[in-house]
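Novice: Quick one: sequence and predicted model below, then my questions.
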Amino acid sequence: MDATFWAFVALIIFLALIVYLKVPGMLSSSLDERAAKIRNELDEARRLREEAQQLLAEYQRKRKDAEKEASELISAAEHEAAGLVQEARQKTEEYVARRTAMAEQKIALAETEAVNEVRRRAVDIAVAAAEKLIVEKADAKTQNQLFKDSVAEVKSRLN
């Protein structure tokens, strides 16, 4: 018996032992388990991808809503600013009108006071001139009576 025969016998025993110990079944089940694990990982990856797409769509929707809200806020702020500018302009115009009216009233009052002062001085000058004329041309009793009448008349006109 040569070495080839014994190598052949060892090979047959080895193959019989492998079949007896169910190594091909173990290999097959191991490969099946690995294929199932890979399939599960692929399913999980698909599920995660779908969730990611849903999250992306949700965040895009939220971003659009936020942009719309920001646009509305900007529009409202612009409208409010325009209203405030208009209100400020109106208040400024009213203030200027009130100040102008007050200035005109002060001017009219000053004018009235000036006219009254001129009248008082004219009356004083007229009284002084009348007194001087009366002193020069009338006697003492007549002078006193005329002076009193004139003063009374001037006072009644001023009141």
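Specialist: Here it is on my side, so go on.

Novice: going forward, measure contacts and count neighbours with C-alpha atoms only.
Specialist: Noted.

Novice: what's the helix or strand harbouring R47 packed up against?
Specialist: Per DSSP states H and E, R47 falls inside helix 23-137. Contact analysis of helix 23-137 by 3 or more Cα pairs under 8 Å, 6 or more residues apart in numbering; DSSP states H and E lists helix 140-158 as its packing neighbours.

Novice: Check which residues of the helix it packs on are buried.
Specialist: Of all the residues in helix 140-158, those buried under the rule 16 or more other Cα atoms under 10 Å are Q143, L146, F147.

Novice: Stretch 16-34 now?
Specialist: Judged by neighbour count (16+ other Cα under 10 Å), stretch 16-34 contains no buried residues.

Novice: Comparison target below:
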Amino acid sequence: MKRLSVLFALVASPALAASGPFFSLRNTDFIVTLAFLLFVGILVYFRVPQIVGGLLDKRAEGIRNDLAEARRLREEAQEIYASYERRQREVKSQADDIVANAKREAVAEAEKAKKALQLSIERRLKAAEEQIAGAEAEAVRAVRDRAIQTAIAAATEILGKQASPAERSAGIDKAIDEVAQRLN
């Protein structure tokens, strides 16, 4: 309280510069000083400085708690961020492994398909060659049969003009036997 009165005395010193007696109710500076001192006295009586101090202390404690909470949340966020970065690296690594594995499998499947295609082509070529050989043998057989028929017809015509029916019959039988032996 003594401090306040010294403070008020210093603050009120400019009021002494007014004209006329200072301690008069006609002096507005004196009235203002009295009102101010009365106001401060009421504030002190109702413990307003202590209430304001308590409120400020509560506010300071709230700010400290908010700062501690913010610090805790920041640390938690950093941990979560680090966790997500680790997870992202793991996922990227897994994705790279999957891509590499898929490429290896694709190459293996391509090689497998290439071999299967090559085997299929070889089988088809072999089948075509066999078909060609069969057709060739059939053509040779057909040409041979046609040649035999032509030879028989020519021989029949020639023998028909030169030989008797008994000789012709014996010659035909002999020719048929020879042809049969050659074909087998």
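Specialist: Thanks, I have the structure now. In this text the structure is predicted, and so the values were computed from the model without any measurement.

Novice: what TM-score do we get after superposing?
Specialist: TM-score for the superposed chains, counting by TM-score structural alignment, normalised by the length of structure 1: 0.85, backed by 159 aligned residues with a Cα RMSD of 2.3 Å.

Novice: From the buried residues of helix 140-158 of structure 1, pick the one nearest E111 of structure 1.
Specialist: Minimum distance to E111 of structure 1 across the buried residues of helix 140-158 of structure 1 is 30.5 Å, recorded for F147 (Cα to Cα).

Novice: Map R123 of structure 2 onto structure 1.
Specialist: Under the alignment by TM-score structural alignment, R123 of structure 2 pairs with R98 in structure 1.

Novice: still on that earlier bit, what about the helix holding R47 of structure 1, how far off from structure 2?
Specialist: Helix 23-137 of structure 1 differs from its equivalent in structure 2 by a mean of 1.3 Å after superposition (mean Cα distance after the TM-score superposition for structure 1).

Novice: just the angle between that helix and helix 140-158, please?
Specialist: Here the directions of helix 23-137 of structure 1 and helix 140-158 differ by 160 degrees (axes from the mean of the first three to the mean of the last three Cα atoms, to 10 degrees).

Novice: quick one: furthest residue from the center of structure 2?
Specialist: S164 (99.3 Å; Cα atoms, centre = their mean).

Novice: now for that residue: what does it line up with in structure 1?
Specialist: Applying TM-score structural alignment, one finds that S164 of structure 2 aligns to D139 in structure 1.

Novice: how near is A130 of structure 1 to L56 of structure 1?
Specialist: In this view, A130 of structure 1 and L56 of structure 1 are 108 Å apart by Cα to Cα, to the nearest Å.

Novice: So for these two, which residue has more residues nearby?
Specialist: Neighbours were counted for A130 of structure 1 and for L56 using other Cα atoms under 10 Å; A130 has more, 16 against 12.

Novice: Compute the number of surrounding residues for the alignment partner in structure 2 of E67 of structure 1.
Specialist: Taking TM-score structural alignment, the alignment pairs E67 of structure 1 with K92 from structure 2. By the criterion of other Cα under 10 Å, K92 of structure 2 has 12 neighbours.
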